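1. Just the structure for this:
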Amino acid sequence: MSGEKDNAKDFFQKEKDDKVIRYRHLNKFVKKGEILFTGSSLMEQFPIQEIMLNHGMNKIIYNRGIGGYTIPEMLKALDEQIFALEPSKIFINIGTNDISIPEKTKEKLISDYREALNNIKKRLPDAEVFMMAYYPVNDAVAANEAWPGALKAVQLRMERLDEANKAVEELAKEFGYNYIDVNDGLTDENGRTKEEYSIDGIHMWSDAYEVIFENMKKYL
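-> This next block holds a predicted model:
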């Protein structure tokens, strides 16, 4: 059984590594100075191009999210995920995987995030940065998921979300960046992601991203 877990972990790591390489090649052809979405899977899965087409918008937005990424992983791929594009606006959603790791402390989350922001401030001093609040989750949906650990990860995330969002908001103030909560309309009366928006308790259908887009389009 442990061998199967190791194989799955190796496969997932290879997927992430391959994505960094693909981005490295894609970045040779970007138009510098545009808008960037970056982070982990919740950003990678944002169908921003399709949504903008539906809204008749013609802004250029590049998405450099990588599913499964933690902040330490992003720190190793800042060139591919951010700097090679030289964006004028950066929307960041990173850290949800970090707060799902039991041994990851709030202090370590803040320290890692601060390191990423220090790099951005140093290398892209004129960029406008938007640090996004973490999205809600749904433990009832996660309970029906086949993959092991889904419910436990969601429950831990639920416990830590408010504190993590406060920490990110404080970091935004520290760096003179923008903290934005675009979650209005995503949750039910209990503060969980609405069931119809939730795929597995963590990730969301495109319907949810339409709601998020309506909340964030004034910042684009």
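2. make it CA atoms for all contacts and neighbour counts henceforth
-> Fine.
3. wait, what's in contact with the most centrally placed residue in the chain?
-> Geometric centre of the chain, nearest residue: residue 93, 3.1 Å, by Cα atoms, centre = their mean. For residue 93, the contact set (Cα atoms under 8 Å, 6 or more residues apart in numbering) comprises 38, 39, 40, 42, 43, 131, 132, 133, 134.
4. Proceed likewise with the subsequent sequence, for comparison:
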Amino acid sequence: MKNFNKLIIACMLSLFGLTNLHSQDWADLNQFKEENSKLPAVQENEDRILFMGNSITIGWLNNRPEFFKDKPYINRGISGQTTPQMLVRFRQDVIDLKPKVVVLLAGTNDIAGNTGPSTLEMIMNNIKGMSEMAKANDIKVILSSTLPAYDYPWKPGLEPAGKIIALNKMIKEYTELNGHIYLDYFSAMVDERNGLPKKYARDEVHPTVAGYKVMEPLVEAAIVKALDQ
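-> Okay, the predicted model is just below:
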């Protein structure tokens, strides 16, 4: 009976979201904690580049590890993340690692509502916040366009294509006004539906190797430009 009562109490607490509140890690601050602690200090002539983002960013490392091999590239993508989560972990996963350049790719999960409803203005405010933090710490900023998406397989029917176009316009205008670099993946990958074709992403959201091969020369050109600023 005692164990049954404990089970009932645990279920009730879980129902109201009251279990283990202090152990929750909403922004995944522990995801890279150990890797960050083991990362060597930046060398004097090292052009460390930090890739910050979601599943598209970490999927790059998983699917195309050779692109990152023997380069001063650090990948800090976390699957499913939205811009408020990235903003929370931006200091520990970007600034404290002292890169010369940060490449930010974000926004699609916000539009999908992964952490709740989000307006384009809310997304931009988070992107601006990360950009301002980077700039204040002498880190060059590359803001990537959000990749095309006609629909989200995990949340169909949201019709994200138009929102992505509008968000990318906002990102581009912000980079032009603030001296950052706009990295336009969208134009190189979009199809006639304003979506991501299956040749670049089987689920039309997450790039395949072919998709990443389109992105790689674009990001490398942006990195060269940022380092030359």
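5. Return the residue of structure 2 aligned against the residue nearest to the centre of structure 1.
-> Correspondence of residue 93 of structure 1 to structure 2, assessed by TM-score structural alignment: residue 105.
6. Just confirm residue 200 of structure 2 contacts residue 213, I think it does.
-> No - when contacts are counted by Cα atoms under 8 Å, residue 200 of structure 2 is not listed as touching residue 213 (9.1 Å).
7. Who has more neighbours out of those two?
-> residue 200 (20 against 15; other Cα atoms under 10 Å).
8. Show me what that one aligns to in structure 1.
-> When structure 1 is aligned by TM-score structural alignment, residue 200 of structure 2 is paired with residue 197.
9. Now stretch 116-136 of structure 1: buried residues?
-> 116-117, 120-121, 124, 127-136 (16 or more other Cα atoms under 10 Å).
10. A helix includes residue 102 of structure 2, no?
-> No - looking at residue 102 of structure 2 with DSSP: H, G, I helix; E, B strand; the rest coil, it is strand, so not inside a helix.
11. Next one: it from residue 85 of structure 2, what distance?
-> Distance of residue 102 of structure 2 to residue 85 of structure 2, given as Cα to Cα, to the nearest Å: 16 Å.
12. Tell me which of those two has more neighbours.
-> Neighbour totals were compared for residue 102 of structure 2 and residue 85, and residue 102 leads with 27 against 17 (other Cα under 10 Å).
13. and the closest residue to that one other than its chain neighbours, how many neighbours?
-> Residue nearest to residue 102 of structure 2 in three dimensions, not counting chain neighbours: residue 50, with 4.7 Å by Cα to Cα, 6 or more residues apart in numbering. Neighbour count of residue 50 of structure 2, defined by other Cα under 10 Å: 25.
14. The residue mapped onto residue 50 of structure 2 from structure 1 is in what secondary structure piece?
-> When structure 1 is aligned by TM-score structural alignment, residue 50 of structure 2 is paired with residue 36. Per DSSP states H and E, residue 36 of structure 1 falls inside strand 35-39.
15. That strand vs structure 2, mean deviation?
-> Compared with structure 2 after the fit, strand 35-39 of structure 1 shows a mean deviation of 0.8 Å (mean Cα distance after the TM-score superposition for structure 1).
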